[in-house]
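*Asks:* take a look and give me a structure for this.
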Amino acid sequence: MADEQLETPGSGDYTGLPRRFVQVVIQERVFLALLAAAFLVAGVVYPYPQIAMWAGFVFAGYAVIANDSIQTIGTFIASNKHRPWWVLWLFIGGVMLVTMAFGWLTHEGDVTYGRLASKNFSEAPTEFAFLQVAGPLLLLVLTRMRIPVSTTFLILSSFAASPKGIASVLSKSVTGYVIAFAVAIGLWLSIGKLTEKKFVGEAAKGWYVAQWFATTFLWSMWLVQDAANVAVFLPRSLEFYEFAVFAGVLFLGLAVLFRLGGDKIQEIVEEKAAVTDVRHATIIDFVYALILWVFKIQSDIPMSTTWVFLGLLAGRELAINLTRDPDKRRSVKDVLKLIGKDLLFVTIGLIISIIIAVTVNPNITPESLSW
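*Replies:* The predicted structure is shown next:
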């Protein structure tokens, strides 16, 4: 089917081209048109704070879902491709609504569970720069390029009240990468050979039940950490109608993501070893959720879950490769190249984030970031 030719009369410049190629070209043109329109909207509304905060939130809502949340539901999508997309959406969307509603009710209208309560982010913006509103659109571009960027850095850094705010987020995030890497190395060196031997053939139905429980735990922990990345545009305490808009936008954004099967960034997950197997996916999700839970109770400072996730995948990939039979192993060079590529991409995102922060925030200079 991929080589099927388009020969329909009137198809213009596309006549004779492979159908799949034409579909990709059309999708990219639509994406670029919508992106251009969104940049235009950002340029028009940023001087008007009451409009700009909602425009920035809508842009950030989908951008964060498309890039960041794939860390948590990427393995869920990969191992449940046999199910209708809308079933997965309603499940994940339902967990999101419950988690956000609980935070809103128990934290006096604060959907971030106190993640923006520190002095560096506690004040809601009263005015916006163009790059603050348009920053999430840059994230969409990077997502389209299959680059897993830290949305915590890309979005929150432009709202930090001081360089210390960025430094604390960076310190916690790098610590998360190292801890996740070490935990993954230790765990999968211990169970790698066992899973290679036992996880063969069709998974028992109990594993699917376990994965959905693990995904619920993980998805809720991720929301507790990363809701700050989209709520930073909004008042720190939301009225009921504001919360309804907040939750509704995220719910519909998830529908788009599931309809697209995870979109471009999903490939970052699926290129890793055995993540489409529900048994492996369940273990990954549960370990990741435990790490996020520990960081949740340890500190209210926002952190990049992207760095934690990539640290977990990197350690797991290295350990699994070391425990496999020699004839099934990847070369060490290939594994390190895979790990290095992910690190390079998140570092690129960090550099872009700092450039945006320096550009829009007069309190932050390149010299002040020399920690």
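*Asks:* for the rest of this, base every contact and every neighbour count on C-alpha atoms.
*Replies:* Fine.
*Asks:* does Gly262 touch Gly74 like I think?
*Replies:* Yes: Gly262 is within contact range of Gly74, at 6.9 Å (criterion: CA atoms under 8 Å).
*Asks:* next up, the contacts around Asp342.
*Replies:* Neighbouring residues of Asp342 by CA atoms under 8 Å, 6 or more residues apart in numbering: Ile147, Pro148, Leu310.
*Asks:* please, which helix or strand holds it?
*Replies:* Take DSSP states H and E as the rule and Asp342 turns out to sit in helix 332-360.
*Asks:* so for that helix, what gets flagged as buried?
*Replies:* In terms of neighbour count (16 or more other CA atoms under 10 Å), helix 332-360 has its buried residues at 335, 338-339, 342-343, 345-350, 352-360.
*Asks:* and of the contacts of Asp342, the nearest to Val294?
*Replies:* Distance to Val294, by CA to CA, is smallest for Leu310 among the contacts of Asp342, at 17.1 Å.
*Asks:* residues contacting the closest one?
*Replies:* If you count contacts by CA under 8 Å, 6+ apart, then Leu310 has Tyr177, Asp342, Leu343 around it.
*Asks:* how much space between it and Val169?
*Replies:* Distance from Leu310 to Val169, counting by CA to CA, to the nearest Å: 16 Å.
*Asks:* kindly report the same for Thr282.
*Replies:* 28 Å.
*Asks:* between the two, who's got more neighbours?
*Replies:* A side-by-side neighbour count of Thr282 and Val169, using other CA atoms under 10 Å, places Thr282 first with 24 against 19.
*Asks:* so which strand or helix has the more buried one?
*Replies:* Going by DSSP H and E, Thr282 is in helix 278-298.
*Asks:* now do the helix or strand following that helix against helix 278-298, angle only.
*Replies:* The helix or strand immediately downstream of helix 278-298 is helix 305-323, counting by DSSP H and E. Helix 305-323 runs at 140 degrees relative to helix 278-298, counting by axes from the mean of the first three to the mean of the last three CA atoms, to 10 degrees.
*Asks:* now the second one, please; I'll put the structures next to each other:
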Amino acid sequence: MPSKLQVKKSLLTTYYQFIELIKQERLFLIVIGISFFAAGFAYEYAKIAMWLGFMFAAYSAIANDSIQTIGTFLSSNSDKKWYTLWLYIGGIFLATVSYSWFTYSGDVSHQRLATDALAEAPTSFTFLQIAAPIFLLIITRLRMPVSTTFLILSCFSADLSGIIDMLGKSMLGYITAFTVGIIVWVFVSRWISSHFVGEPKPYWGVIQWITSGTLWSVWVMQDIANVAVYLPRSLNTYQFLGFVSFIFAGLGVLFYLRGDKIQEIVTEKSHTTDVRSATIIDFIYAILLFFFKELSNIPMSTTWVFIGLLAGREIAMSMMDQDGFGKSYKRTFKLVRRDILYAAIGLIVSIILAVAINPDINAEIMQMIGM
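*Replies:* Next up, the predicted model:
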């Protein structure tokens, strides 16, 4: 049993660590406080709330979700100027949403919001609908790769079936990516170990930029719905310019910060800073997202696909690491377990928000559990 003196020292240490954390995050906490205040003021004014919610969602979703697609791009191009990377990725974003806007009569979501549960643009808002992206900002600051699809779109789903459809497609995405990750890396792990040595050839950089650009474009087709859900389903010219300008600027901030806290989710995985390994990850992820994009218009969690792919990859690499087999497996399962836990936390928060916002969903859940 620890003595009273030891307990006091432990409590004091914890207290000082907490105070230090508050000092370090003071600016962030101030921004969060102001954001909650703004959400509380604006949610009753639909036209203001619409754009405020969009701005919160745009930055929080891109800061959390897009790191899945440009995270490896950032980590393997750390020697490049941030604005060079920003202009490249930002240009692809502009081209991708512009194509959707022209092709689908003002819809920037590539028809991901055309499902029955999300087809109608909101004409009024609740406080929690506007504040949902703020919760996502907090979770992102804690380095949790949660699903913005669940956290934001579930707040606007007209019924429980829409959330169940998103959940089913996302779980299928995780299982598929996990399986593909294991199969691919079991076959290529030894080849990578023997061939990916020394400095990569210059052409690998070109291949990776093309692959990352393709992946980013497919991700935008899937996940931009999480941002556009606040806005009219058909944007006029001025609304479209406001939409793309804000997100383009937000991407600039993200690249200037080099991904910020959530980037550690990528860099802590094995060999993601090597341009060759990063290119393979991006290529497979792009194929998976394109497959699910074509499968149906139902929105899905790209986060679950991403962590499934990385989990399968890490396990396969552990299987092939005969020298450090036990130690490697222990580290791998710790990372996989943590990522799944964070994704589950995001799902639970999403369901709580959906139930709090939509009484019809609450009633459906109560009916399902027999209450």
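*Asks:* still on that earlier bit, as a markdown table, the contacts of Leu310 of the first structure with distance to Ile297 of the first structure would be great.
*Replies:* Listed next are these as a markdown table, based on distance: CA to CA, whole Å:
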| residue | distance to Ile297 of the first structure |
| --- | --- |
| Tyr177 | 17 |
| Asp342 | 27 |
| Leu343 | 26 |
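*Asks:* quick one: which of those is nearest Phe246 of the first structure?
*Replies:* Nearest to Phe246 of the first structure out of the contacts of Leu310 of the first structure is Tyr177 (CA to CA; 29.7 Å).
*Asks:* so stretch 88-96 of the second structure matches what in the first structure?
*Replies:* Using TM-score structural alignment, stretch 88-96 of the second structure corresponds to residues 91-99 of the first structure.
*Asks:* quick one: that stretch to the second structure mean distance?
*Replies:* Here stretch 91-99 of the first structure, set against the second structure after superposition, deviates by a mean of 0.6 Å using mean CA distance after the TM-score superposition for the first structure.
*Asks:* contacts for that stretch?
*Replies:* With contact meaning CA under 8 Å, 6+ apart, stretch 91-99 of the first structure is reached by Thr216, Trp219, Ser220, Leu223, Val224, Ala247, Phe251, Leu254.
*Asks:* on the three-state scheme, the equivalent of the third one over in the second structure is what?
*Replies:* Taking TM-score structural alignment as the criterion, the aligned counterpart of Ser220 of the first structure in the second structure is Ser217. Reduced to three states with DSSP: H, G, I helix; E, B strand; the rest coil, the structure at Ser217 of the second structure is helix.
*Asks:* what's Ser171 of the first structure aligned with over in the second structure?
*Replies:* Ser171 of the first structure maps onto Gly168 in the second structure, by TM-score structural alignment.
*Asks:* show the contacting residues for the residue mapped onto Tyr43 of the second structure from the first structure.
*Replies:* Matched across to the first structure, Tyr43 of the second structure falls on Tyr46, judged by TM-score structural alignment. By CA under 8 Å, 6+ apart, the residues touching Tyr46 of the first structure are Ala52, Glu127, Phe128, Ala129, Phe130, Val133.
*Asks:* nearest to Lys198 of the first structure, of the residues you listed?
*Replies:* For these, the nearest to Lys198 of the first structure is Val133 (49.6 Å; CA to CA).
*Asks:* how near is that closest one to Val256 of the first structure?
*Replies:* For Val133 of the first structure, the distance to Val256 of the first structure - CA to CA - is 21 Å.
*Asks:* of the two, which one has the most company?
*Replies:* Taking other CA under 10 Å, Val133 of the first structure and Val256 do not tie; Val133 has more neighbours (28 against 19).
*Asks:* what strand or helix carries the residue nearest to the more buried one when sequence neighbours are not counted?
*Replies:* Closest residue to Val133 of the first structure apart from its sequence neighbours, by CA to CA, 6 or more residues apart in numbering: Gly56 at 4.5 Å. Using DSSP H and E, Gly56 of the first structure sits in helix 49-67.
*Asks:* please say which position in the first structure Ala354 of the second structure maps to.
*Replies:* Matched to the first structure by TM-score structural alignment, Ala354 of the second structure sits across from Ala357.
*Asks:* would you confirm that its match contacts Ser157?
*Replies:* Yes: taking CA under 8 Å as the definition, Ala357 of the first structure is a contact partner of Ser157 at 5.5 Å.
*Asks:* for the second structure, which residue occupies the most central location?
*Replies:* With distances taken as CA atoms, centre = their mean, Asp65 lies nearest the centre of the second structure, 1.7 Å away.
*Asks:* can you pull the buried residues of the top helix by length along the first structure?
*Replies:* What stands out as the longest helix in the first structure, according to DSSP state H, is helix 163-198. Within helix 163-198 of the first structure, the residues that qualify as buried are 163, 165-167, 169-170, 172-185, 188-189, 192-193, counting by 16+ other CA under 10 Å.
*Asks:* just the angle for it relative to helix 332-360, thanks.
*Replies:* Going by the same axes, to 10 degrees, helix 163-198 of the first structure is angled at 160 degrees with respect to helix 332-360.
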